[in-house]
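**Student:** Okay, predicted coordinates and the sequence, questions at the end:
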Amino acid sequence: MLVDLRKIKPYFFKYQTYAKGRWLGRKLIDVFNTEFRDRDNTFYERAIKDGRVKINGETVDKDYIIKNSDIVAHDIHRHEPPVANLPVKVVRIVDGVIIVDKPSSIPVHPSGRYRHNTVLHILSTEQGYKELYPVNRLDRLTSGLMIIALSVKKAREFEKMMQKCEIKKEYVCKVKGEFPSGVTECHQPIHVASFKLTLNTVQPDGKACSTIFERLRYDPESNTSIVLARPVTGRTHQIRVHLQWLGHPITNDPLYHNTEIWGARNGQGGITLEAEEELVKKLLAQTEAEDELDHALATSSLNSAGAADAGNTGSEHQKAEFCSICQLPSRADPEPEKRIMYLHAWKYQAKDWAFETELPDWARDAVFSCTAASAADQGADTIVPEPSIS
């Protein structure tokens, strides 16, 4: 039987880090509430009081003010969300780097609720790689090409190329509506609206960003376009935010294509700082509501189980979905359509090398037909290439 999800049994884990610059001078409880999204204020207050959260190895009060060089530690019972049970393919090994084709739904490196279900951990435990240094990072739902260095020296070489914009990147995406034909450039600055939500918006005080888009095909039946994106800079969510600002968000982007949160215009043309503050509040409230729903469903399951036992029906019933160790209610498995986003890192190229991954099914026909048409326009023989690694 084919198992479509990779699941990890809950386990104990000690999260430990030096205090980040943006944490300094703030109360410990405020940092946990604003930076971490998997538990609520009540949980964090109890964890601090019980000594499961410590500063420099010592138990402190929830109102402790974080200082420079503080070491923040949290002992947690971790419940990792399941991810797609797809192989993390190493498609090429060359000159101290490996080229990986990352599946959608799998995060790159351990963070938040993920550790074992990450690209780096899977490559380490299942393929034997021990020293891995990602050159580029992709969002969890984004698929495609990753360059991972096998040494610090090689990683620094690529990092310098990235900083000098010597690496050309190409992504393909499926967006809402009829994207303008030809080339469209977006140079809107982006800033972080919420670290906890990993939410970014276009704002005048943001960091400089540039993305060049080119429409490959428009499908009037579905009113969607396949677009090639060439990010010049490398800000978090840059392609997704720029497409939203242009009024053509990725069709299944759970964060930047949500009119219930963003309103009728869905962020097209940008929003004010006041609207951004309200947006963050809505998204945080939505997260809390989902947590409350999980708790209610688990409680309902527990009550149903108790009623069945009381009636002595002898029939099987669903077990209560509360963790017996940390009392965390379990979450439903993600539906297939929520494990993917129509954004794929396709090509990375520098002066002396070029790497390419296979295209996903939703983009393949559009890209190949565009390539064939371009060759015909130039008077060349029409050649529809097979998916390959170059």
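**Tutor:** Structure received.
**Student:** Please make it C-alpha for all contacts and neighbour counts, starting now.
**Tutor:** Will do.
**Student:** So which residues of the stretch 151-300 of the chain form helices?
**Tutor:** Assigned by DSSP state H, counting those that start in this stretch, the helices in the stretch 151-300 of the chain fall at 152-163, 238-246, 259-262, 273-311.
**Student:** Dump those to JSON lines, plus distance to Asp75.
**Tutor:** Compiled in JSON lines, those are given as follows (distance: least, Cα to Cα, whole Å):
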{"stretch": "helix 152-163", "distance to Asp75": "30"}
{"stretch": "helix 238-246", "distance to Asp75": "34"}
{"stretch": "helix 259-262", "distance to Asp75": "34"}
{"stretch": "helix 273-311", "distance to Asp75": "21"}
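**Student:** and Thr59, which of the ones you listed is closest to it?
**Tutor:** Thr59 lies closest to helix 273-311 among these, at 27.3 Å (Cα to Cα).
**Student:** Could you pull out the buried residues of that closest one?
**Tutor:** 276, 279-280, 283-284, 287-288, 291, 294-295, 297-299, 301-302, 304-305, 308 (16 or more other Cα atoms under 10 Å).
**Student:** likewise stretch 40-51?
**Tutor:** 44-45, 47-48, 51.
**Student:** before we go on, here's another structure to hold up against the first:
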Amino acid sequence: MFVLARSLGFKISLEGTLFRTKMPHIKRGLTEISAFDELLQAEVKQAKKIQTQKLKRRKLEDTNSLIKKKGIKTLRDEKGFKLRAIESSKDGNKKKQEDPEYEVSIEGDLRIVKPYYFTYKTFCKQRWRERKLLDIFVTEFRDRKESYYKKCIDEGFVFIDDQVANIDTIVHDGNLITHKIHRHEPPVMATPINIIREDDDILVINKPSGVPVHPTGRYRFNSVTKILEKQLGYTVHPCNRLDKLTSGLMFLAKTPKGADIMGDQLKAREVSKEYIARVVGEFPKGEITVENPLRTYDPRVALNKVCDINEDSAKHSKTVFQCISFDGQTSIVRCKPLTGRQHQIRVHLQYIGFPIANDPIYSNVSIWGSTLGKNGEANFQEISEKLHEIGKTKSIQSWFYRDIKGEVLSEEKCPECDTELCSKPDPTELTLWLHAFKYASKLDLDSTVNTNECGLKNWSYQTPYPEWALEGHRKFTEQLQSSTDENYHSLLVHKDKILSETSVKLRSLQINPIDNMINDYLRKAGKDILPEGCTIYSTSVDPIITSKEIQKYQSNIIAIVVRTDKYRGTLIPDSSEHLLDKIIQVPDLVH
């Protein structure tokens, strides 16, 4: 299916699993474990050690006494969260960043924040240390030209630790940079943020694509936390982070206890994650495991790459993939990351030759060429330079969307601040076909999380499938007759072709209708097994649960699609857990 670099020692097994043939193994007693598992265990051990120390501190001293003991006066919000210290005076008191008033409008699919004045304050980041101030502004805040920043600095609008700066000022560790700016936030998608569950400590949401999680770079009020703050009237803090373009499950803490409990589970790898992606081409059948270290090549454009584990900042990474369906152009793939690196799923998919089909970074033909960076074969310096032009002179493109007239610098200027304005983005460039579908706890006896206190033991959350993951199924679900208490309809499909179907009255059945449909196909086709990669479409889940033939041929069935009037959460009981990963709900479209 695909050729892999021999020098890296990879191959495809008969079962379709990608693995490292030269990966060293370490013996522990009578058991051998891989180098990846050794690194992962060390990471988990360190996380649990930190958790244990934190729990001990909590038992010995409450937060207020600890602050008093250290002689630190810390500002907290009404929920007890520490406020970010962005300004310190000589007497040690700290002040929080004050947000200005702002206006929001909805224009089509976009959420627009009208320009506003904002005093931007930030401490020196590690990558800014010992660099000239002007260089930092030009390379890190690329929405403005160098001439704009020169003018601001020369006119005294930029301060370093309350002192007026100049263009040659060197920024050091600990410096506070202050800059008053007329801010133009880029638009984001106006999709509502759906709340999946809420209790006293945690808020679980379905994050829309195209919205950053928290204020960052050019974004502030067009971020998930600020949008929710405006909606709910209080601040929430992210426990897990998704890329701006990624949609799906997010956990936000309402209290410090909620932040600690959920954060501890994530750090200790006590949470299983499942994502859904839509990728280029026909993804191989079976389970595909990619175990390649990753590192960030250029943080300014969020470019990441597969690397050798011995390279600086390399992090061990592992993702398991499985194909769900293929529509003739693209495949829907289930992705299970065992680690949580930046762009891990996106880079691993690109590396094996199946990038996300609308990925503006990793499936952009104009940047990577026809091979789309498969096997990591690319001049990354050139790739980085091309990505720096995106949003300036070139708009975002991808393998699927090659002719987008998206966001670029226009010839218009703001009459207030004279900055060059950008055209509005196309909604398609604010969407990535990667969705955090399901998160579940996997607590064990060694867990340091106090599950009784937080009530999170054996929790599991999932969202509906995003519409882009259901498009290939709708032509078949629309052929299904509407389900009633009496009527039942199902289809057996393979590679876009209906092999068999049944339409019956449930009360007249003597045998399971799905079993009858499968056996009818096998008899007419003269076969004794279903072809690999079949999909079953059904108007009810009950025959699926009781079907003996589904259980018999489940390795050859990649998906079981149930048409419902609306999304209903988990459809099957615990006794049918073997079907859990195969069930896809396709709710009827609301017209």
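**Tutor:** Sure, I can see it. This structure is a prediction, so every number in the text was calculated from the model and none was measured.
**Student:** Closest one to Ala354 of structure 1 out of the buried residues of stretch 40-51 of structure 1, please.
**Tutor:** Closest to Ala354 of structure 1, out of all of the buried residues of stretch 40-51 of structure 1 and judged by Cα to Cα, is Tyr44, at 47.0 Å.
**Student:** Could you pull up the residues touching Thr293 of structure 2?
**Tutor:** In this structure residue 293 of structure 2 is Pro, not Thr. Contact analysis of Pro293 of structure 2 by Cα atoms under 8 Å, 6 or more residues apart in numbering lists 306-309, 314-318.
**Student:** Let's see that with 7 Å instead.
**Tutor:** Listed by Cα atoms under 7 Å, 6 or more residues apart in numbering, the contact set of Pro293 of structure 2 reads 306-309, 314-317.
**Student:** coming back round to it: which ones among the buried residues of stretch 40-51 of structure 1 map onto helices?
**Tutor:** Applying DSSP state H to the buried residues of stretch 40-51 of structure 1, the entries found in helices are 44-45, 47-48.
**Student:** Which stretches in the stretch 51-200 of structure 2 count as strands?
**Tutor:** For the stretch 51-200 of structure 2, applying DSSP state E, counting those that start in this stretch gives strands covering 87-88, 94-95, 104-107, 110-113, 116-123, 131-132, 158-160, 163-164, 170-171, 176-183, 188-189, 194-198.
**Student:** which one of those strands is the most hemmed in?
**Tutor:** Among the strands of the stretch 51-200 of structure 2, the stretch with the highest mean neighbour count (mean count of other Cα atoms under 10 Å) is strand 188-189, at a mean of 26.
**Student:** What residues in structure 1 pair up with that one?
**Tutor:** Taken onto structure 1 by TM-score structural alignment, strand 188-189 of structure 2 occupies residues 83-84 there.
**Student:** ok, and what's touching that stretch?
**Tutor:** Residues outside stretch 83-84 of structure 1 that contact it (Cα under 7 Å, 6+ apart) are 4-6, 105-106, 117, 339.
**Student:** next one: stretch 357-373 of structure 1
**Tutor:** Against stretch 357-373 of structure 1 from outside (Cα under 7 Å, 6+ apart): 101, 144-145, 216-217, 226, 346-347, 382-385, 387-389.
**Student:** Could you check how far that stretch is from the centre of its chain?
**Tutor:** 24 Å (Cα atoms, centre = their mean, to the nearest Å).
**Student:** How about stretch 348-356 of structure 2?
**Tutor:** On the basis of Cα atoms, centre = their mean, the separation between the geometric centre of stretch 348-356 of structure 2 and that of its chain is 16 Å.
**Student:** what does that stretch correspond to over in structure 1?
**Tutor:** Here stretch 348-356 of structure 2 aligns to structure 1 at residues 242-250, judged by TM-score structural alignment.
**Student:** which residues touch that stretch?
**Tutor:** Outside stretch 242-250 of structure 1, the residues touching it (Cα under 7 Å, 6+ apart) are 173-177, 179, 186, 240, 256-257, 267-270, 342.
**Student:** again, only this time at 8 Å
**Tutor:** 173-177, 179, 186, 188, 202, 211, 240-241, 256-257, 265-270, 341-343.
**Student:** Among the residues you listed, which are located in strands?
**Tutor:** Secondary structure from DSSP state E places 173-176, 186, 202, 211, 343 of those in strands.
**Student:** Pick the one among those closest to Arg78 of structure 1.
**Tutor:** Leu343 (29.0 Å).
**Student:** The closest one contacts Leu145, correct?
**Tutor:** No. Leu343 of structure 1 sits out of contact with Leu145 when judged by Cα atoms under 8 Å, with a separation of 11.3 Å.
**Student:** out of the ones in helices among the buried residues of stretch 40-51 of structure 1, who's nearest Asp352 of structure 1?
**Tutor:** Using Cα to Cα, these come closest to Asp352 of structure 1 at Tyr44, 50.4 Å.
**Student:** gap between Glu358 of structure 1 and Ala229 of structure 1?
**Tutor:** As for Glu358 of structure 1, its distance to Ala229 of structure 1 is 16 Å (criterion: Cα to Cα, to the nearest Å).
**Student:** what's Ala277 of structure 2 in contact with, if anything?
**Tutor:** When contacts are counted by Cα under 8 Å, 6+ apart, Ala277 of structure 2 touches 332-335, 356, 433-435, 469.
**Student:** for Val119 of structure 1, same thing?
**Tutor:** When contacts are counted by Cα under 8 Å, 6+ apart, Val119 of structure 1 touches 88, 102, 106-109.
**Student:** can you tell me how far the equivalent of it over in structure 2 sits from Asn206 of structure 2?
**Tutor:** Counting by TM-score structural alignment, Val119 of structure 1 lines up with Val224 in structure 2. Val224 of structure 2 sits 11 Å away from Asn206 of structure 2, going by Cα to Cα.
**Student:** cool, and Asp162 of structure 2?
**Tutor:** Asp162 of structure 2 is 41 Å from Asn206 of structure 2, by Cα to Cα.
**Student:** For the two, indicate the residue with more neighbours.
**Tutor:** Per other Cα atoms under 10 Å, whichever of Asp162 of structure 2 and Asn206 has more neighbours is Asn206, with 22 against 13.
**Student:** ok, the counterpart of that one in structure 1 - contacts?
**Tutor:** With TM-score structural alignment defining the correspondence, Asn206 of structure 2 maps onto Asp101 in structure 1. Asp101 of structure 1 sits next to 88-91, 143-146, 357 when contact means Cα under 8 Å, 6+ apart.
**Student:** ok, those vs Lys164 of structure 1, which is closest?
**Tutor:** Nearest to Lys164 of structure 1 among these is Met146, at 18.7 Å by Cα to Cα.
**Student:** circling back: can you pick the most crowded of the contacts of stretch 83-84 of structure 1?
**Tutor:** Ile106 (27 neighbours).
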